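*Asks:* predicted model, plus sequence, below.
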Amino acid sequence: MNKLILSAVALAGLAFPALADPVHGNWRTAPDDNGNTGVVRVADCGDLICGTLTQAYNGAGQVISSPNVGRQIVWDMEPQGNGRYRNGRVWAPDRDQTYNARMELEGDRLTVSGCVLLFCRDAVWSRAD
């Protein structure tokens, strides 16, 4: 009888896959200082959230070659609930600058905010899935 109960519990677990964080997926970045954009794949990195640049585009929307493709540009984001992420870091390729960062998700818009000392910069990314 115990084996039957354990089997039923195990099957129920398979029927309900782990819920993905709503920020997971591909995000189109806002244009940088050079007019370039990219697609960042956001996923779990252990208990934290990170993002890797998977594609780069010029101002005309054409795919361009970039040494930054494949580079992690968002890391150590701590999920806070309700679409908020804090205490992370973000690297801006256009300025070669790393910022203390936070993110806020609202539907298909992700506001990525980064600060160095008193200088802060916000960018709105859109879902690219």
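*Replies:* Here it is on my side, so go on.
*Asks:* only C-alpha atoms for contact and neighbour calcs from this point on.
*Replies:* OK.
*Asks:* now do the strands in this structure.
*Replies:* Counting by DSSP state E, the chain has strands at residues 25-28, 37-45, 48-57, 72-81, 84-92, 97-106, 109-116, 119-127.
*Asks:* of those, which is nearest residue 4?
*Replies:* strand 37-45 (33.8 Å; Cα to Cα).
*Asks:* buried stuff in the closest one?
*Replies:* For strand 37-45, a neighbour-count test (16 or more other Cα atoms under 10 Å) marks 37, 38, 39, 40, 41, 42, 43, 44 as buried.
*Asks:* relative to residue 102, which of those is nearest.
*Replies:* Nearest to residue 102 among these: residue 42, at 13.6 Å, using Cα to Cα.
*Asks:* OK, contacts around the residue nearest to the closest one when sequence neighbours are not counted?
*Replies:* Leaving out its chain neighbours, the residue that sits closest to residue 42 by Cα to Cα, 6 or more residues apart in numbering is residue 51, at 4.1 Å. Residues near residue 51 by Cα atoms under 8 Å, 6 or more residues apart in numbering: 40, 41, 42, 43, 72, 73, 74, 75.
*Asks:* here's the one I want to compare it with:
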Amino acid sequence: MLRKVSLALAATLMMSGMALADPIEGNWKTASGATAAISGSGSFSITLKTGKHAGKTIGSFKASGGGKYAGTITDPETDKTYNGKATLSGSSLKMSGCVLGGLICKSQTWSKL
């Protein structure tokens, strides 16, 4: 009987973990109109799915808590990589990349598809 309860508990925990995907995961419409896919668990990869640079990986982020993420973001036009931050608010994701220790930053807001 203990074995059956243990198996049921393990199955429940595995299924609940799958159902609780991070809200940053999924497809996002970028400021340029392209679609970017964010996938992963704990560490997230951003790949462009449509547009001029389709198939290109442009970022890597880790969750820092409270809907905030930190990592790197690459400008697909120039191939330059910057320190990046992302903040999730509902179905919007504010992305920013900075140089010179955060003195010069650019940001854009993406929408969840």
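*Replies:* Great, that's in hand. The model shown is predicted, which means the values in this text are computed figures rather than measured ones.
*Asks:* any chance you could compute the TM-score here?
*Replies:* The TM-score (TM-score structural alignment, normalised by the length of the second structure) is 0.86; 110 aligned residues with a Cα RMSD of 1.7 Å.
*Asks:* what's the match for residue 89 of the second structure in the first structure?
*Replies:* Under the alignment (TM-score structural alignment), residue 89 of the second structure pairs with residue 106 of the first structure.
*Asks:* its match reaches residue 84, doesn't it?
*Replies:* No. Using Cα atoms under 8 Å, residue 106 of the first structure is not in contact with residue 84, being 9.2 Å away.
*Asks:* so those two - more neighbours on which side?
*Replies:* Legend: neighbour count by other Cα atoms under 10 Å for residue 106 of the first structure and residue 84, higher for residue 84 (17 against 13).
*Asks:* counterpart of the more buried one in the second structure?
*Replies:* In the second structure, residue 84 of the first structure lands on residue 68 (TM-score structural alignment).
*Asks:* what sits against the residue nearest to residue 83 of the first structure when sequence neighbours are not counted?
*Replies:* Nearest residue to residue 83 of the first structure in three dimensions, chain neighbours excluded: residue 105, at 4.7 Å (Cα to Cα, 6+ apart). The contact partners of residue 105 of the first structure, by Cα under 8 Å, 6+ apart, come to 23, 83, 84, 111.
*Asks:* for the second one, give me its contacts.
*Replies:* I take that to be residue 83 of the first structure. 22, 23, 103, 104, 105, 106.
*Asks:* for residue 5 of the first structure, grab the count of nearby residues.
*Replies:* Using other Cα under 10 Å: residue 5 of the first structure sits among 10 other residues.
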